[in-house]
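# A predicted structure for the sequence below; I have some questions about it.
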Amino acid sequence: MNRRETTKMLCELLERQYFSGMGKYWAKEVSIDPWAAKGKPKRVDYMQFIPANQCSVSAIEKGIFVCYEIKSCKEDFYSGNGLNFLGEKNYIVTTMQCYKELLEDMRNGKFWKHIHENFPESATHVGVMVAVPEYTTAADEFESPTPINTDKKWKLAVVMPCHYGLRKKSMIELLFCMLRSGH
């Protein structure tokens, strides 16, 4: 499977597993600061808003944003595009093989340094989700990754949980950006 096909598969898995059903508020290709004077505009692959509940204004205002960046290979991480982690929770969505290749960079700090230097507004509270065959555990898949081009049924598994952090952008701004994305 090539990069484009892998990216498409990861997007479809995320949409099916995390965004389908009633009461899901999400958008894709969300532009933040599209007319930024100094830096580059930011784009988040997927952004989700999760209110505490929908019964009161205060519950909605206690909602959190979760950002997801889709990366099909290690080169995607260092391409200069899209590591915009702006939510209270943030996830990289990738393949197990890509995660294994990136793990050393995460452990030795190269990955975090890259984010800090190239995406200074991005949060460092980031988790990782990987595609695994439906009836396989993430631990088994880590030991022996299944090639993505098989005809298996896939799901996303969290291999590195994201810890809750603070966001710098206002709720109004992020909701507006989600609405403006039109997806």
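Perfect, I can see it now. Numbers count the residues shown, from 1 in each chain.
# use CA for all of it now, contacts and neighbours both
Fine.
# any idea whether the spatially most central residue of the chain is helix, strand or coil?
Centroid-nearest residue in the chain: Tyr68, 1.6 Å away (criterion: CA atoms, centre = their mean). With DSSP: H, G, I helix; E, B strand; the rest coil as the basis, Tyr68 sits in strand.
# Put this next to the previous one:
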Amino acid sequence: MNDRSQRNMKDWHLKKHYAQSVRLRVSGRNRREEVKMDRKEITKFLSDLLVNDRFQGIGKYWAREVSIDYGTKDVKRVDFMQFVPSGVVSVSEIEKGRFISYEVKSCLADYNSGYGKNFLTEQNYLVMPMELYKKVVKEIPHEIGAICPIPEEKSITEEFDDPTPLDAEGVRWRMRVVLSSMPIGRKRSMVELLFCMLRSGK
């Protein structure tokens, strides 16, 4: 084989390799699009991470899908509610406890749906992806806090500047408070809220 033939063969191999690389990159993007998390999956991801990160261990009192005003036309449902007593030895310690509500929002449509913003307790948080938080941060009432999943190796500022896809592989997530909640006056009695938590059975 002469030099010209060798060069032509080399060029053919390079072109073939380039074409294969392009196909792999395109197919990789397509596969990523195919596995992109939908609204239901994002809600489950956020909920499971919240439970594992904030409600596990001794002395955690919480319930899921807590219905308020059940049996009326104005029934409300709080995604998660937590009771935090100042202690558990005396009645006075329990009576000094506070309630925290968590509402999970998966996307902008969910946030704007008008459902689930039932802020009835002393502290209230929205739980959402960082990408959504960036879009709605200026709309969040000043007394409402926000919690987002943050990779362990990134700071809140780094994640805000460059949000990590929730379906990224090999990421160890932690729930972090990105916007503090300001305590407000509770709108329901302790007995009512504890009963509602108990009734939820979750």
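Nice, thanks for sending it over. The shown structure was predicted, so the numbers you read here are calculated from the model rather than taken from an experiment.
# Which residue of the second structure sits opposite the residue nearest to the centre of the first structure in the alignment?
Taking TM-score structural alignment for the superposition, Tyr68 of the first structure sits opposite Tyr102 in the second structure.
# My guess is its match contacts Leu126. True?
Yes: Tyr102 of the second structure lies in contact with Leu126 (CA atoms under 8 Å); the separation is 5.8 Å.
# And the helices in the second structure, which stretches?
Under the criterion DSSP state H, the second structure contains helices at 3-34, 39-54, 91-95, 108-111, 130-136, 156-161, 190-200.
# quick one on the thing from earlier: need the contact list for the residue nearest to the centre of the first structure.
By CA atoms under 8 Å, 6 or more residues apart in numbering, Tyr68 of the first structure lies in contact with 44-47, 85, 90-93.
# at 10 Å what do you get?
Tyr68 of the first structure makes contact with 11, 14, 28, 44-48, 82-87, 89-93, 126-129, according to CA atoms under 10 Å, 6 or more residues apart in numbering.
# That one and Gln48 of the first structure: what is the separation?
Distance, Tyr68 of the first structure to Gln48 of the first structure, by CA to CA, to the nearest Å: 8 Å.
# anything in contact with each of the two?
Residues touching both Tyr68 of the first structure and Gln48 (CA under 10 Å, 6+ apart): 28, 87, 89-90.
# and those residues as a markdown table, adding distance to Thr6 of the first structure and neighbour count?
Output for these, formatted as a markdown table (distance: CA to CA, whole Å; neighbours: other CA atoms under 10 Å):
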| residue | distance to Thr6 of the first structure | neighbour count |
| --- | --- | --- |
| Lys28 | 17 | 20 |
| Gly87 | 25 | 27 |
| Lys89 | 24 | 24 |
| Asn90 | 20 | 30 |
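# Tell me which two in these are the farthest apart.
Lys28 and Lys89 (16.0 Å; CA to CA).
# quick one: contacts for the residue nearest to Thr7 of the first structure when sequence neighbours are not counted?
Counting by CA to CA, 6 or more residues apart in numbering, Ser72 is the residue found nearest to Thr7 of the first structure once chain neighbours are left out, at 5.4 Å. Counting by CA under 10 Å, 6+ apart, Ser72 of the first structure touches 2-10, 93-99.
# and if you look at Glu152 of the second structure?
171-176.
# Show me which of those residues are buried.
173-176 (16 or more other CA atoms under 10 Å).
# export those residues to JSON lines and tack on distance to Gln56 of the second structure?
Formatted as JSON lines, those follow (distance: CA to CA, whole Å):
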{"residue": "Trp173", "distance to Gln56 of the second structure": "15"}
{"residue": "Arg174", "distance to Gln56 of the second structure": "13"}
{"residue": "Met175", "distance to Gln56 of the second structure": "13"}
{"residue": "Arg176", "distance to Gln56 of the second structure": "15"}
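# Looking at those residues, which are in strands?
Under the assignment DSSP state E, these contribute 173-176 to strands.
# residues in contact with the closest residue to Leu108 of the second structure other than its chain neighbours?
Nearest in space to Leu108 of the second structure, with sequence neighbours left out and distances taken as CA to CA, 6+ apart, is Leu132 at 6.3 Å. Leu132 of the second structure is in contact with 105-108, 111, 148, 163, counting by CA under 10 Å, 6+ apart.
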